[in-house]
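Student: The following comprises the amino acid sequence and a computationally predicted model.
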Amino acid sequence: MGNIQKQSITASVITYVGFAVGALNTWIFTSGFFTAEQYGLTRIMYDIGYTLFALANLGSVSVMYRFYPYYRDRLPLQKRDLFGKMFLVSMFGFLLVSAMLLLFKDLFIQKFSGNSPLLVQYYYVLFPFTFFFLIYSLLEVQAWNHYASVVTAFYKEFVLRVLTTLLILLFLLNILDFDHFIVLFSLLFGCISLGLFLYLRRKHAIVFTLKTSQITTRMKDKMVPYGLFISLVSFCGILAKTFDTILISSVLDLSYVGIFTFITYLTSIMEAPQRGLIAASLPVIAQSWKNKDRGRIFRIYQKTSINMLLFSGFIFALVWMNLHNAFAIFHLDTIYLRGETALLILGVTKILELGTGVNSQIILTSRYWRVDFVTTVILLVTLIPLNYLLVRKYGITGTAWATFIAYLLFNSIRFGFIWVKFKMQPFTFQTLIAIVILIINYFIVTAIIQVASPLLEAILQTALYTILSAFLIIRLKVSEDANNVFNAGVRRIKEFVARSR
């Protein structure tokens, strides 16, 4: 995959370094320094802000990565008006969303005051959080369109978490009370937005112009319906991702949101390769559709599928085998173990989702982009009633089951559509080999290594599982990219040794 491979690997490394910082933050949040309700508030604020962003951007983010290749190929930077136009559209959308928030404030209070009074108390921070999340998202897609996904990963996955760590330390040192902590927390996306903007300006990768170009004049009749349609699609898709915590905070309370946040953080570790791969492959897929290069899209589809399956399966195996040891080693509050069953269900769900590769990006950038809306509506129509039924009866485990059922149906439909319409499907015999390797190695390692010390057991199990899995994946050539990375590493080591003599 060349450039995609390099960018996705670098972005994934940055993301995992960021996850290490995030793990520190999560440890502090779950070790008694914050209440489960306070930790849950940081998550629900993100989820509500993310949902409001989906409405506020009015499809501008999707329009930028869908149509920017035409501007990049035919206009100099100074005449590319797409960013300026989409910025204004997004600001208009934010004003509409803000008005809606104020209009329905009483309803919001009514729904959440009983079980989540802390959310009602900090209602006002949703405005700056949503605004700066919107600004960053516009800058992020602009960077993607200039093949700078590594930089966006650095700011979003690493810098954002480091800034969160600094806020946590200020809170622990009693320099900030919780009121000021939450206010500053809502401004963090503003900080990384400034950093990314300055980078884009320095690299001459962004310009703000409102003078309408010929391309905009010619393509506006396609952009407007696409943007509005994708805005609805995006809202449905994001609501499907955030509805669970919003419902939990309303039906249960913020402490359960905190527990659910903890287990979703553990499963989110599996997504690091996906974030890098999507950021790197999205503009390439869009360009390939423009060039009618289906062969390239098919290769990306298969490679992203096997790579994300391997990464997600490997990481989840490590998380699951080390779960109880981690609680003992880091003295985590055992209240969070209430989500253990939900963690298993969500982990399997995430593996199934990631294993289907970039199916969403293939559909969304094709001329059948409306199918993305149909499948997303099916997801939402399945997820919402299942959540209502199951969360009331089974708590957060019910939410996990609802997510599993809905996403299994959702990804099956998308997989089937791409297979039938484009004659593409991402699975090969190597997919089966990958699954067998990951599962068999898990049972071998956990059966062989059982010691009294949680720390020693965690180290030995992790080391043996990593060595066994890596050896078999490379030996059996399960992933071409994995072998390329391994061979490149061996070559560099040999070169280093040769220079040292």
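Tutor: Looks like it came in fine.

Student: CA only for contacts and neighbour counts going forward, please
Tutor: Fine.

Student: which residue ranges form the helices in the stretch 151-300 of the chain?
Tutor: When secondary structure is read from DSSP state H, counting those that start in this stretch, the stretch 151-300 of the chain shows helices at 160-172, 178-185, 188-202, 214-251, 254-268, 272-290, 294-321.

Student: alright, now check it against this:
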Amino acid sequence: MGIVQRQGLRNTIISYIGLALGFVNTAFVLPALLAPAQLGLTTLLVSSATVYAQFSAFGFASVGIRFFPYFRNREAGHHGFLPLLLGLPMFGFALITAFYLLGQPLILARYEPEDLALLQPYYVWGCLLALFVLLYSLQDAYLKGLYHTAFSSFLQDIVLRVLIAGLALLYGKGILEFHEFVLGYIGLYGANVLLLTGYLAYIGELHLRPTRAALRVRPVAEIVRFGGFALLSGLSGSILGSIDSWMVSAQISLAAAGVYGIAYNISTALTIPARSLNKIAFPLLAQYWKDQDLPRMAAFYRDTTRLNTILGCYLALGIALNLDFIYSLIKNPVYATGTTAVLLLLAGRLFDGITGVNGLIVVTSPRYRFDLIFNLSLAAITVLLNRLLIPPLGITGSALATLFAIVSINTARTWFVWYSYRLQPFTWRIPLILLVAAGSGLLVWLLPELPSRLLTMLLRGTVLTALYGGALLLLGLVPEAQPLLQKLLRR
């Protein structure tokens, strides 16, 4: 667990600094300076580019992590692995771009005239944004295989958010027009790609010379076949993260997509512990499979699930109990209509953390093909539920569809990992942690509201931390902290 703790700690620190910056952007900067429709436009552009890039990559971001242990040899330039990793996705990008441009009339026909006037000028620019997202994801996958994950997290979670905030302030002060703001927004993703490339050169891992050895280390057909399955399997994650923005903007409006985007961003606080861990867990699990070390994998599965549950419950309660205060910081009251959506999304995120790294175990296992069945079914159900629930329930319907999708896929994957390999993440500590969280949350919810929302938030946060944290330590649910607790008690 040494490398996981070091890299995980760095990623967690970076991610939480990024979370704070993201909250400032979400609560203060962007809502204050952009209209809901403008915010919805930027959300839609990023969501579209993410799926666009994933189709182009043909699953090679997962290939980079799954197969890198077989290529690892720094003296030999990792046998030309990086050019292999970039090659097919560049061809895929050209192909998907052709479909994207030809489908422009059909896609834009779904939007109302007011939204169409805002979206149409930036449709073609979406190609460039998708290219930047693609190159970043491939380089990030390569760095994960190298166990260098902190710098890419720093760029994505801190640098990008600081620059977006600065760009928004320039627009708010009238220095930039909105058109220039959007183009600058896209350009920042390109700057991240250049910085990541520079980092690879700095650590001596930018091996761009193609070699024939790359075609002999593992059969190319096997790599491409895995990439195809990884593409189709990974689409469920992209659909969960993107289809809601698409369908809300198309079935309601870009302004509604902006409101939903704020709700979605608030709920992402729960993903920080798991996302920080997964950056190093993916290559580590691939190595466990290569070594056939199932006992260590089982211990890792249980430990990470417990830690995700502890942090997830704390964050979920902290956000849910203080939603009034959070939305009070966003001066535009329109955004507060997303409160119910936040609660539903928090429930989904929490369930995802409680079920652990099941998806990573499946996709790195010899039976990775079975994940495709789960994901394709999930994608179809997600689209159908959004189609059915958004018209009567609005953005709440989209959040409900996301909750159902997250619960479904994690239940299926957890069962599959247990059935196939007799690995499951639950110990007696998990239900006890949930019971402590429920009791602490109920007691904090019963506290009276103070005249100031800020004081109410501080009171609830302090009491929640004392009750929840104290109970976890006293009951021995965080064994990693027991030596520190004993030292403090002795003093």
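Tutor: It's in. Remember, predicted model here, so these are calculated numbers, not experimental data.

Student: quick one: TM-score?
Tutor: With the length set by TM-score structural alignment, normalised by the length of structure 2, the two chains reach a TM-score of 0.95; 489 aligned residues with a CA RMSD of 2.0 Å.

Student: quick one, which of the helices of the stretch 151-300 of structure 1 is nearest to residue 112 of structure 1?
Tutor: Using CA to CA as the measure, helix 214-251 is the one of the helices of the stretch 151-300 of structure 1 that comes nearest residue 112 of structure 1, at 5.3 Å.

Student: Summarise which helices and strands that closest one is packed against.
Tutor: Under the contact criterion of 3 or more CA pairs under 8 Å, 6 or more residues apart in numbering; DSSP states H and E, helix 214-251 of structure 1 touches helix 36-56, helix 60-74, helix 105-112, helix 254-268, helix 370-394.

Student: Name the next helix or strand following the second one along the chain.
Tutor: This means helix 60-74 of structure 1. Sequence-wise, the next helix or strand downstream of helix 60-74 of structure 1 (DSSP states H and E) is helix 82-103.

Student: relative orientation of that following helix and helix 214-251 in degrees?
Tutor: Here the directions of helix 82-103 of structure 1 and helix 214-251 differ by 30 degrees (axes from the mean of the first three to the mean of the last three CA atoms, to 10 degrees).

Student: in the superposed pair, what's the mean gap between helix 82-103 of structure 1 and structure 2?
Tutor: If you overlay the two and look at helix 82-103 of structure 1, the average distance to its match in structure 2 is 1.1 Å (mean CA distance after the TM-score superposition for structure 1).

Student: who's in contact with residue 422 of structure 2?
Tutor: Neighbour list for residue 422 of structure 2: empty [criterion: CA atoms under 8 Å, 6 or more residues apart in numbering].

Student: now the helices and strands packed on helix 214-251 of structure 1 in TSV, with mean neighbour count and distance to residue 344 of structure 1?
Tutor: Formatted as TSV, those follow (neighbours: other CA atoms under 10 Å; distance: least, CA to CA, whole Å):
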stretch	mean neighbour count	distance to residue 344 of structure 1
helix 36-56	23	20
helix 60-74	19	33
helix 105-112	14	29
helix 254-268	23	9
helix 370-394	19	15
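
Student: Turn the ones you listed into a markdown table, columns for distance to residue 146 of structure 1.
Tutor: Formatted as a markdown table, those follow (distance: least, CA to CA, whole Å):
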| stretch | distance to residue 146 of structure 1 |
| --- | --- |
| helix 36-56 | 23 |
| helix 60-74 | 9 |
| helix 105-112 | 40 |
| helix 254-268 | 26 |
| helix 370-394 | 25 |
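
Student: So which of those is nearest residue 490 of structure 1?
Tutor: Judged by CA to CA, the one of these that comes nearest to residue 490 of structure 1 is helix 254-268, at 30.2 Å.

Student: Ok, which of the helices and strands packed on helix 214-251 of structure 1 comes nearest residue 414 of structure 1?
Tutor: So among these, helix 370-394 is nearest, using CA to CA, at 7.1 Å.

Student: After that closest one, which helix or strand is next?
Tutor: Next element after helix 370-394 of structure 1 (DSSP H and E): helix 396-422.

Student: between that next one and helix 254-268, how big is the angle?
Tutor: Using the same axes, to 10 degrees: helix 396-422 of structure 1 against helix 254-268 is 40 degrees.

Student: list the buried ones in the helix or strand that comes right after helix 396-422 of structure 1?
Tutor: The helix or strand immediately downstream of helix 396-422 of structure 1 is helix 429-448, counting by DSSP H and E. Within helix 429-448 of structure 1, the residues that count as buried by 16 or more other CA atoms under 10 Å are 431, 434, 437, 438, 441, 442, 445, 446.

Student: The helix or strand following helix 429-448 of structure 1 vs structure 2, mean deviation?
Tutor: Toward the C-terminal end, the helix or strand that comes next after helix 429-448 of structure 1 (DSSP H and E) is helix 454-475. Its matched residues in structure 2 lie on average 1.5 Å from helix 454-475 of structure 1 after superposition (mean CA distance after the TM-score superposition for structure 1).

Student: Report all helices and strands that helix 454-475 of structure 1 contacts.
Tutor: Packed against helix 454-475 of structure 1 by the contact rule (3+ CA pairs under 8 Å, 6+ apart) you find helix 294-321, helix 323-330, helix 429-448, helix 480-500.

Student: sorry, back to before: in JSON lines, list the helices of the stretch 151-300 of structure 1 along with distance to residue 492 of structure 1.
Tutor: JSON lines is the format used below for the helices of the stretch 151-300 of structure 1 (distance: least, CA to CA, whole Å):
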{"stretch": "helix 160-172", "distance to residue 492 of structure 1": "31"}
{"stretch": "helix 178-185", "distance to residue 492 of structure 1": "42"}
{"stretch": "helix 188-202", "distance to residue 492 of structure 1": "31"}
{"stretch": "helix 214-251", "distance to residue 492 of structure 1": "42"}
{"stretch": "helix 254-268", "distance to residue 492 of structure 1": "32"}
{"stretch": "helix 272-290", "distance to residue 492 of structure 1": "23"}
{"stretch": "helix 294-321", "distance to residue 492 of structure 1": "22"}
